[in-house]
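1. below are the sequence and a predicted model for it; my questions follow.
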Amino acid sequence: MQASTAWGEHLHWERNLAEHTRRAYAGDLDDLATWAARHGVGAWGEVDHRLLRAWLADLHRRGAERATMARRATAARMFFRWAQTRGYTRANPASALEAPRTDRALPPTLERGAATDLFTHLEDAVAQATDPKTEAMAQRDLAMIEVLYSCGLRVAELCSLTPDQIDWDRDLLHVVGKGDKERSTPVGRPAERALQAWLGVRPRLAAAGVAEVFVGARGAAIDPRVVRRVVHAALAAIPEAPDLGPHGLRHAMATHLLEGGADLRSVQEMLGHASLATTQIYTHVTNERLREAFRQAHPRA
């Protein structure tokens, strides 16, 4: 089924999808091709709607999560729509393929008080540093976590951040997100101060010629795995704080904005979500917390 390779190129160069998304869709298509071959179908033009439904049903029997099945149905719809336009198939057997509905779990989030404790802990680490390199590392960690929480950045966006993306005059970060889409997000004053302090000591760690704002212990651009370790370790020091990674700080930022009265569209723009439906998960978080407060406090709850 040689169309698979051409479709991968389409996802990369025309759709401009992120590498991990392309890998996921390629794996979905490989699974379909393998399953179809076992059932005597060796060409994409021979695939029909009934076979696709049987494939999804078999995935369910194999214990696939609903989210996985939904993504595979999406991959099939995308592929066959593309294959029909390129002449690989005469029809689109996936046009009416329905994905199973997914149950969206409410993401755990950081309470406001725990967020305050987190930054107090990080500031104390800077104050207690005993040598210049340790101080620089502590200042870097504070700046990274301030920016993640203040701006709601994805970890990849943080790791690729360069000084020319910081607009000090307007208190903005100009971010390059998924699919190379650009957006601007406000920077809070504490995050600005932490960034400025970090840039003042950055030369103690950064290797020559490294453009990225945040660097690792050896001076190169910081690795996302290091950022995750830093965030997990910092939160582990805060009593009752959930075990979150960088994306959890993004969740916390969105939740706290909505709790504070920000409108959904503004939060969508700050997070860089393509769809408002993605942002709406955070309204469920805030509504659930309101219901919990009502159940605990109201005499007739």
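-> That came through, no problem.
2. for the rest of this, base every contact and every neighbour count on C-alpha atoms.
-> Noted.
3. touching, residue 212 and residue 221? I think so.
-> Yes: counting by CA atoms under 8 Å, residue 221 is a contact partner of residue 212 at 5.7 Å.
4. now the common contact residues for those two.
-> Counting by CA atoms under 8 Å, 6 or more residues apart in numbering, the common neighbours of residue 212 and residue 221 are 159, 160.
5. quick one: residue 87 from residue 44, how far?
-> The gap separating residue 87 from residue 44 is 11 Å, by CA to CA, to the nearest Å.
6. who has more neighbours out of the two?
-> Neighbour totals were compared for residue 87 and residue 44, and residue 44 leads with 19 against 11 (other CA atoms under 10 Å).
7. got another one to weigh against that:
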Amino acid sequence: MRIDDAADAYATHLRDVRRLSPATVRAYRSDLADLSATAGAAELGDVDLEQLREWLWRATKRGDAKSTIARRTAAARGFFAWASEAGLIAADPSLRLVAPKRGRSLPFVATADALTELLDRLATRAGEGDPAALRDHAVLELLYGTGVRVSELCGLDLDDLDGERRTVRVMGKGAKERVVPFGGAAARALDAYLVRGRPVLLARRDDSPGEQAVLLGTRGSRLGARAAYDIVARTLGPAARATVGPHALRHSAATHLLDGGADLRTVQELLGHASLGTTQIYTHVSSERLAATYRLAHPRA
């Protein structure tokens, strides 16, 4: 079987059986397409360990990030393990393929004061009644107030909202559903958008009166993740003096929860992390912030 044909079947397996997110499936399929183009073998059974190592070495020489190379290693190992179990190859050539150690960089976290000031400015703009401003305010308040992923936010339907309990029901990675609470500020921004912003945006799309998406684009259809990223980058970027997207608000929400006394397990459940180890990076962020404050404030630091 040709590598590309097997890779297509593997992508289907990742999507339909393992229920990985579309973004992860696309990334793995792209990695395998690159492998097919550079491994020097068209047939799946002709790929050996040395060709896989050569493929990763080329990526290193090209300047790819360690995280990218680690993902490519994971894509190759998962792919060949699946092919071996399916009987497509006699032996798995990736068993001794080792990924480089990933340097762990701390995510950008905005201060609570900076976010409060920014969100207050958005609330003032939204108060003028512009439907896009009302939506943008709701987007940022919900991202920061819940810590959900941008794909989870954009996937919200009206039935997923519980205004009385102030919760949203989201579908996370691996099709795992969870219910996440949000506070009064997010509730007010959301209510204002639903009453004064969403109907105006929905009216711009005559062919979809039954649209159930909570967040709408300027033409009345569901707001996409890319558009939501642009909203956050445009709003938060100048304050951060860098290009930052929705994940910065997720990082900030998690860190501020820990700073405020929330336990790690609760934060894990709110964020929808499968592993507690993923959540633990935020303890490092909090420690770094504590150390930085100490160095600035203590006379004998």
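-> Now that the structure is in, tell me what you want to look at. Note that the coordinates shown come from a computational prediction; the quantities given were computed from them, not determined experimentally.
8. can you pull the TM-score for these?
-> Overlay of the two chains. TM-score (TM-score structural alignment, normalised by the length of the first structure): 0.89; 292 aligned residues with a CA RMSD of 2.0 Å.
9. which residues of the second structure does stretch 278-289 of the first structure align to?
-> Mapped onto the second structure using TM-score structural alignment, stretch 278-289 of the first structure spans residues 278-289.
10. can you list the residues that contact the matching stretch?
-> Contacts for stretch 278-289 of the second structure (CA under 8 Å, 6+ apart): 106, 107, 251, 254, 255, 258, 259, 264, 267, 268, 273.
11. in the residues you listed, find the pair that's most separated.
-> 259 and 273 (18.8 Å; CA to CA).
12. how near is the equivalent of residue 6 of the first structure over in the second structure to residue 160 of the second structure?
-> In the second structure, residue 6 of the first structure lines up with residue 9, judged by TM-score structural alignment. According to CA to CA, residue 9 of the second structure stands 33 Å off from residue 160 of the second structure.
13. tell me which of these two has more neighbours.
-> Comparing residue 9 of the second structure with residue 160 by other CA under 10 Å, the one with more neighbours is residue 160, at 17 against 14.
14. wait, what's in contact with the more buried one?
-> The contact partners of residue 160 of the second structure, taken as CA under 8 Å, 6+ apart, are 168, 169, 170.
15. surely the second one is within a strand?
-> Same thing as residue 169 of the second structure. Yes: checked against DSSP: H, G, I helix; E, B strand; the rest coil, residue 169 of the second structure lies within a strand.
16. count of neighbours near residue 238 of the second structure?
-> Residue 238 of the second structure has 11 neighbours, counted by other CA under 10 Å.
17. ok, now which ones touch residue 165 of the second structure?
-> residue 181.
18. how about it, what's its match in the first structure?
-> By TM-score structural alignment, residue 165 of the second structure lines up with residue 170.
19. secondary structure class for that match?
-> Strictly by three-state DSSP, residue 170 of the first structure counts as coil.
20. how near is residue 109 of the second structure to residue 127 of the second structure?
-> Relative to residue 127 of the second structure, and taking CA to CA, residue 109 of the second structure is found at 27 Å.
21. quick one, which of those two is more surrounded?
-> Using other CA under 10 Å, the more surrounded residue of residue 109 of the second structure and residue 127 is residue 109, with 23 against 15.
22. quick one: the more buried one and residue 142 of the second structure, what's the gap?
-> According to CA to CA, residue 109 of the second structure stands 16 Å off from residue 142 of the second structure.
23. same check on residue 29 of the second structure?
-> Using CA to CA, residue 29 of the second structure is found at 32 Å from residue 142 of the second structure.
24. looking at these two, which is more packed in?
-> The neighbour comparison of residue 29 of the second structure against residue 142 (other CA under 10 Å) goes to residue 142, with 25 against 22.
25. thought the more buried one was touching residue 186?
-> Yes: using CA under 8 Å, residue 142 of the second structure is in contact with residue 186, at 5.6 Å.
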